[in-house]
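# build the 3D model from these lines:
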Amino acid sequence: MVKAKCWLLGVLIAGLVTGCDQSGLELSVSHNTATPPAFVMQQGNDFVVEHGAIQLGLKPLIGGRVASLKYNGHELMKTQDPARNVLWGGVFWSSPQSDWGWPPIEAHDSKPYKVTVDADSLLFASQTDPRTGFKISKRFSVIPGSEALRFHYRIYNHSQETRSIAPWEITRLKPGGITLYPKGEEGYQSGIFYLLPVVERDGIVWQKYNMQNLQKDHHKLMADGSEGWLAYVNEGYLIIKQFEDVPVAKTAPGEGEIELFVGAERSSMELQQQGPLTSLKAGEYLEWDVVWHVHKVPEGIPLKEGSEALVSYIRDQVAKTALKP
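As a prediction, the model looks like this:
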């Protein structure tokens, strides 16, 4: 049922506004600054972070998720798909999955987040999940002088117990292209699913998306990485996810630092990475930073498995950027 009072949100400085969409979900936005950041735009109940050629679309009413990632208008994400329910876009969960099973925790994955606009960032905060006691926040900002965005995550332990958890970012991109990352210490696992086929060349793991090489079922790869990056290139566009490298000993049980997933319907390519397993006492929180580099690959760089020029280009971008401000 549509609520009677519903409007497009305007800008209210140092105050609070609420509104609703046609589903009746309410959006809460507060402003802590007299000058909101120039890179943040509000479009109804959604937000856009715009940084040069990069546009990041965000939906706080649907799990605070990344709904779109464009470079000069070219879409890289698996965008909203009613037929796939919540299996689209980019989300952030707690790990290990054995803590909550399936489906994902609604408070973190699909329910509304509160929004706070600060002078240099945009903050989304979830509800506290009643079962685990975890609350999530996501802070979005840009890195001046680069083609990169910074994501600052927190997981709060509002339970009454000490809990061991790790941060987990899931990014669903358009199917196709090539995914690559530097190989770590251990081999590959796939849990209950088919193993996603990969090849190794000069210390880099390559996954070329080819439906002919896949069974009509789910495919997964869980592995250790190195160097702290995971990249995807498709149709000449590149996204690099930069993060803290995690030693095998600090990986959450039953999980991988790097995880790749292709569902049976083959509607997306999931790039996932996890941070270190952390012990949180009641009332404590963990922090985790991830940087997304988004580029149009320069002409002359071969976009194929084993491309040394592509690996060098990726490493150059990562070397330019500190994980933390």
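
# going by C-alpha atoms from here, please, whenever you check contacts or count neighbours.
OK.

# gap between the biggest helix by length in the chain and the chain center?
In the chain, with assignment by DSSP state H, the single longest helix is helix 308-319. From the chain centre to the centre of helix 308-319 is a distance of 21 Å (CA atoms, centre = their mean, to the nearest Å).

# same question, stretch 125-143
That offset, for stretch 125-143, works out to 13 Å (CA atoms, centre = their mean).

# hang on, the earlier thing: can you list contacts of the longest helix of the chain?
Contacts with helix 308-319, where a contact means CA atoms under 8 Å, 6 or more residues apart in numbering, come from 229, 231, 240, 242, 293, 301-303.

# now intersect those with the strands, please.
Judged by DSSP state E, the subset of the contacts of helix 308-319 located in strands is 229, 231, 240, 242, 293.

# the second one contacts residue 239, doesn't it?
Yes - contact criterion CA atoms under 8 Å: residue 231 and residue 239 qualify, at 5.7 Å.

# helix/strand/coil for residue 83?
helix (DSSP: H, G, I helix; E, B strand; the rest coil).

# count of residues packed around it?
Counted by other CA atoms under 10 Å, the residues lying close to residue 83 total 7.

# distance check, it against residue 240.
Relative to residue 240, residue 83 is positioned 28 Å away (CA to CA, to the nearest Å).

# sorry, back to before: would you mind listing the buried residues in the longest helix of the chain?
For helix 308-319, a neighbour-count test (16 or more other CA atoms under 10 Å) marks 308, 310-311, 314, 317-318 as buried.

# let's see this one next to it:
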Amino acid sequence: MEKIAYGGWANCVRLANDTIEVIVTLDVGPRIMRFGFIGQDNELKEIDQDLGQTGSHVHRFYGGHRLWHAPEEPVRTYWPDNAPVNVSPLPDGVRLTQPVEAATGLQKEIDLHLAPAAARVTVIHRLKNTNLWSVEFAPWALTMFAPGGIAILPLPPRGSHVGNLQPTAVLALWAYTDLSDPRWTWGQKYIWLKQDPARSTPQKIGASLPDGWLAYARSNHLFIKQFAYDAAAVYPDRGCNAEVFTNGEMLELETLGPLVRVEPGRAVTHSEVWQLFDDVPLPATEAAVERHVLPRLWR
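Predicted structure coming up:
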């Protein structure tokens, strides 16, 4: 753990091995502001006008990776995370703990565990209910990526009409979702969403993904995040454990834990495993996904 200045913030922490580095700010958050190969571009989106900012009751997106609670609600979800966070060292990483949110009584915490010799980090999200009453919510992890790439979302296993009379998956649409938008590519086994800086209108879908992964490919780099799916659980947004969103500035890969009622003093956790690969051809076809993405999933 190395303390550095980054992005206009004086108090940041850098984790690194010989391949990748992760940088978090301690001045706001919890936020992961950089993830990438050492000496190369940041895979994450940074919002220039928010960098280095602290304090105030104005919500800022900042960029990077954040933890929210779902379902999305204007007051609760967008409560600002503009205050300093506490950092605690872990044997292979750090723990970032936010002050209790005054408006919600919830407390956000993120643990980062960096692999010693691989381009891999485990991100454990924790939401604690400090109220005197129970609250229903789901942990929601959102990663904002730099523009110009393409997201890949795996559909559940396909089958024939015979023997498959009931629906096998959920696909959720928002009021602004336009399935005719050319940024979408709809395949038999996968869905692609392109980030196009020339198109500012937002697009989003949610899905139930039993395979538990999402990917983002950009500039011959491939980012994969993996996460759990519980078929017996209830998920927010009509049953989604994963969502993808884009506009003209960035693209987000979002994952969600089950929607549960959390008793006072208790917490829920939600984990992601991130991997980053170099020199990967753009997986823009189903054959390319199966050749370049599936073999790289971490088991």
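
# residue 96 of structure 2 belongs to a helix, doesn't it?
No - with three-state DSSP as the criterion, residue 96 of structure 2 is located in strand rather than a helix.

# structure 1: which residue goes with that one?
Aligning on TM-score structural alignment places residue 96 of structure 2 opposite residue 124 in structure 1.

# residues touching that match, list them.
Residue 124 of structure 1 sits in contact with 60, 64, 113-116, 137-139, where contact means CA under 8 Å, 6+ apart.

# counterpart of residue 186 of structure 1 over in structure 2?
Aligned partner of residue 186 of structure 1 by TM-score structural alignment: residue 170.

# can you count the residues close to its match?
Using other CA under 10 Å: residue 170 of structure 2 sits among 17 other residues.

# go on, residue 232 of structure 2?
With other CA under 10 Å as criterion, residue 232 of structure 2 counts 7.

# distance of it relative to residue 259 of structure 2?
With CA to CA as the criterion, residue 232 of structure 2 and residue 259 of structure 2 are 11 Å apart.

# residue 71 of structure 2 contacts residue 139, correct?
No - using CA under 8 Å, residue 71 of structure 2 is not in contact with residue 139; the gap is 9.1 Å.

# higher neighbour count, these two?
Under the criterion of other CA under 10 Å, the comparison of residue 71 of structure 2 against residue 139 puts residue 139 first, with 25 against 18.

# in three-state terms, label that one for me.
Relying on three-state DSSP, one would call residue 139 of structure 2 strand.

# measure the residue mapped onto it from structure 1 to residue 88 of structure 1 for me?
Per TM-score structural alignment, the equivalent position to residue 139 of structure 2 in structure 1 is residue 167. Applying CA to CA, the value for residue 167 of structure 1 to residue 88 of structure 1 is 19 Å.

# can you add neighbour count and distance to residue 253 of structure 1 and give the contacts of helix 308-319 of structure 1 back as TSV?
Putting the contacts of helix 308-319 of structure 1 into TSV (neighbours: other CA atoms under 10 Å; distance: CA to CA, whole Å) gives the following:
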residue	neighbour count	distance to residue 253 of structure 1
229	23	21
231	21	24
240	23	26
242	25	22
293	22	29
301	15	38
302	14	37
303	19	35
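
# pull the most distant pair out of the residues you listed.
242 and 302 (21.7 Å; CA to CA).

# map residue 272 of structure 2 across to structure 1 for me.
Under the alignment (TM-score structural alignment), residue 272 of structure 2 maps onto residue 290 of structure 1.

# ditto for residue 67 of structure 2
Using TM-score structural alignment, residue 67 of structure 2 pairs with residue 92 in structure 1.
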